[in-house]
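1. coords below, sequence missing:
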């Protein structure tokens, strides 16, 4: 493909991404994969260049762009190679007009940037949310001891974490085939560490998804005890058991829940868990390095629905914790509405509960919990707090 054809292809893909963001459609990665599947003439170098163009545009534009072309025109203003692609060639886009308006650069929609600022995330820390994410893995001690991987760098504070070059094909590594490593951001590993799960405990991972934290908890428990991993998303939850089998985890059981009727299906765990982890659905502001278009999807109304869901799930989790047990609230968000304020509101609703002590080697104290963010800790953004039942 010519440089112009790559730019035009990027424009077409961005139009699809923008439409999906406005209408709640597929994620950008999925749209790219579908586009490449339908345009097999694009070689590996073409795909790499197009992907870079698309994500450069997504990261650059804080507000949802008017069009894919407007987004790429904004990229062209800072990238001469992209500007040269607007060449009017047969497969390229028409030249940029003298008065043509580019999309407006920015970190996030104005209301969201203001909410982050009000939560103590300054302009530099907001910009860091859109940097390229590293590739981190967790060593799975259930499948062996030390792992030797070329160019791997240990991550401070995490004895079982390594950072790899971003272009590493993890699934081709022998250690992956053996189940000895799992891809998991350092921040997520710190969150699992904060749970302080111990061998022999009974644990509920209430919003387990595909099970990344379930597997980390099982390893911390030395595969001794019981973990109930639940979710309302069948597709995501179905991925957990094959992952658990590969990782050698035998203490995890999955249970699909019906939204709004979770308590009925968890009656057998009432006041029975030593630990309940609530990694609730959230805005994902801490994961923009991996999903930058997520900030185009968030609205004040959606944020309000998410915080209501989080509060409901925390109240549900409280019924599962045994006397003396603990509840860990986690969101991959840096908005206080989902983190600090949510934990404080829980204690206000449950005055008999107490804030717990988190023993983490990194993080910034924030309200009742600890916050991690890319600018200060080189991890995805997280808020984690522990509450204990007397």
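-> Sure thing, it's come through. None of these values were measured; they are calculated from a predicted model.
2. CA atoms for contacts and neighbours, from now on please.
-> Fine.
3. who are the neighbours in contact with the closest residue to residue 221 other than its chain neighbours?
-> Nearest residue to residue 221 in three dimensions, chain neighbours excluded: residue 199, at 4.0 Å (CA to CA, 6 or more residues apart in numbering). Residue 199 makes contact with 220-225 under the criterion CA atoms under 8 Å, 6 or more residues apart in numbering.
4. Tell me which of these fall in helices.
-> residue 220 (DSSP state H).
5. Now tabulate the contacts of residue 199 in CSV and tack on distance to residue 22 and neighbour count.
-> Below are those laid out as CSV (distance: CA to CA, whole Å; neighbours: other CA atoms under 10 Å):
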residue, distance to residue 22, neighbour count
220, 41, 20
221, 43, 22
222, 45, 17
223, 43, 21
224, 46, 17
225, 44, 17
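6. For residue 203, state which of the contacts of residue 199 is nearest.
-> Nearest to residue 203, judged by CA to CA, of these is residue 225 at 8.0 Å.
7. Enumerate every residue touching that closest one.
-> Residues near residue 225 by CA under 8 Å, 6+ apart: 199-202, 251.
8. Is residue 190 in a helix, a strand, or coil?
-> Counting by DSSP: H, G, I helix; E, B strand; the rest coil, the backbone at residue 190 sits in helix.
9. any idea how far it is from residue 73?
-> As judged by CA to CA, to the nearest Å, residue 190 and residue 73 stand 40 Å apart.
10. Comparison target, given below:
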């Protein structure tokens, strides 16, 4: 493909990503994969170049752009040589009209930036949220040691304060490595591993993973429990939850029971666990502001109305978790968000609703205290952004 054709392809992809962000469609990675699946003629260098253009544009523009072309015109300001590809050729974009408007450059939508600033996120932290994320894996200690895994991944480095994590060179093909196929490793950000460890899961416990999704944290909990005890992994998303069983089998995990729940009716399927769990882990649905390094177009998807709905859901799930944990047990609230409304503020509201509950400061070896919990950020911890708090039910 010519440079002009690559630019035009990036524009078409950005049009699709912008529409999906507006309408709640598929994520950028999914749309990019579909785009190239329908264009087998694009070689690996073409795909890499186009993908880079797309993500460079997304990271540059805080507000959802009016079009893919407007997004690429904004990118010209950062990459002036790109202007030459707007040549009006058969497979390239039309020439630039002198009066043509480019999308607005920025770190985040104005309303969202204000909320982040009010939550203690300064410009340096916000800029780091839009960098490129590293590639981390969790070593499954049920299958082997970190040293065993490191021997299979050239260039792997240990992650400080995360005993089961390795950081790999970018673009390492983890999925095709025998370590992944055999269950020795799982791709998982170091920050995700840190907050899962705050649960304090131990052999013999009964643990409820209330928003298990595809089971990344569930499997980390099982390894911490040395595959002894009971984990009930629940979610309302059938497609995601169905991915847990094959992953657990591959990882040698046998203590997990999965339950598909009906949205807003979760309590009806969990009555047998009332007052029974040692730990309830709530990796709650959230805005994902801490994961912009991986999903920068998420800034274009969030609205105040959607954020309000997420905060309400989190509060409801925390109240549900409080009914499942035994006296003296812990509810662990996790969000991959840096907004206080979902983190510190959410926990403060829970404590106000539940007199007698206390906070146990997380001992994670990373992050910084924030409100009644712990916050991890890309700038400070080189992880995704997280908030985690450990709440203790009175005896």
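-> Thanks, I have it. Values in this document were obtained by computation on a predicted structure and should not be read as measured data.
11. Excluding sequence neighbours, find me the nearest residue to residue 140 of structure 1.
-> What sits nearest to residue 140 of structure 1 in space, not counting adjacent residues and going by CA to CA, 6+ apart, is residue 180, at 4.8 Å.
12. Quick one: the strands in the stretch 201-350 of structure 1, in order.
-> Using DSSP state E, counting those that start in this stretch, the strands of the stretch 201-350 of structure 1 run over 202-205, 226-231, 252-256, 273-279, 321-331.
13. what's the closest of those strands to residue 36 of structure 1?
-> Judged by CA to CA, the one of these that comes nearest to residue 36 of structure 1 is strand 226-231, at 31.6 Å.
14. looking at structure 2, where would I find the counterpart of that closest one?
-> Under TM-score structural alignment, strand 226-231 of structure 1 corresponds to residues 230-235 of structure 2.
15. what residues are up against the residue most central in space within structure 2?
-> Nearest to the geometric centre of structure 2 sits residue 291, at 4.7 Å (CA atoms, centre = their mean). Contacts for residue 291 of structure 2 (CA under 8 Å, 6+ apart) come out as 129, 336-337, 384-385.
16. what's the farthest-apart pair in these?
-> Greatest spatial distance among those (CA to CA): 129 and 336, at 11.8 Å.
17. intersection of neighbour lists for these two?
-> Shared contacts of residue 129 of structure 2 and residue 336 (CA under 8 Å, 6+ apart): 290-291, 384-385.
18. From those residues, pick the one nearest residue 102 of structure 2.
-> Closest to residue 102 of structure 2 out of those is residue 291 (26.2 Å), distances taken as CA to CA.
19. The closest one maps to what in structure 1?
-> By TM-score structural alignment, residue 291 of structure 2 lines up with residue 287.
20. Against residue 188 of structure 1, how distant is that match?
-> To residue 188 of structure 1, residue 287 of structure 1 is 11 Å away according to CA to CA.
21. Could you do residue 31 of structure 1 as well?
-> Look at residue 31 of structure 1 and residue 188 of structure 1: by CA to CA, they are 26 Å apart.
22. just residue 299 of structure 1 next, same as before
-> Residue 299 of structure 1 sits 25 Å away from residue 188 of structure 1, going by CA to CA.
23. Which one's more surrounded, these two?
-> Taking other CA atoms under 10 Å, residue 299 of structure 1 and residue 188 do not tie; residue 188 has more neighbours (22 against 14).
24. Could you list which residues are in contact with the aligned partner of the more buried one in structure 2?
-> The alignment partner of residue 188 of structure 1 in structure 2, by TM-score structural alignment, is residue 192. For residue 192 of structure 2, the contact set (CA under 8 Å, 6+ apart) comprises 217, 384, 386.
25. residues near residue 236 of structure 2, how many?
-> For residue 236 of structure 2, the number of neighbouring residues by other CA under 10 Å comes to 19.
26. swap in residue 13 of structure 2?
-> Residue 13 of structure 2: 20 neighbours (other CA under 10 Å).
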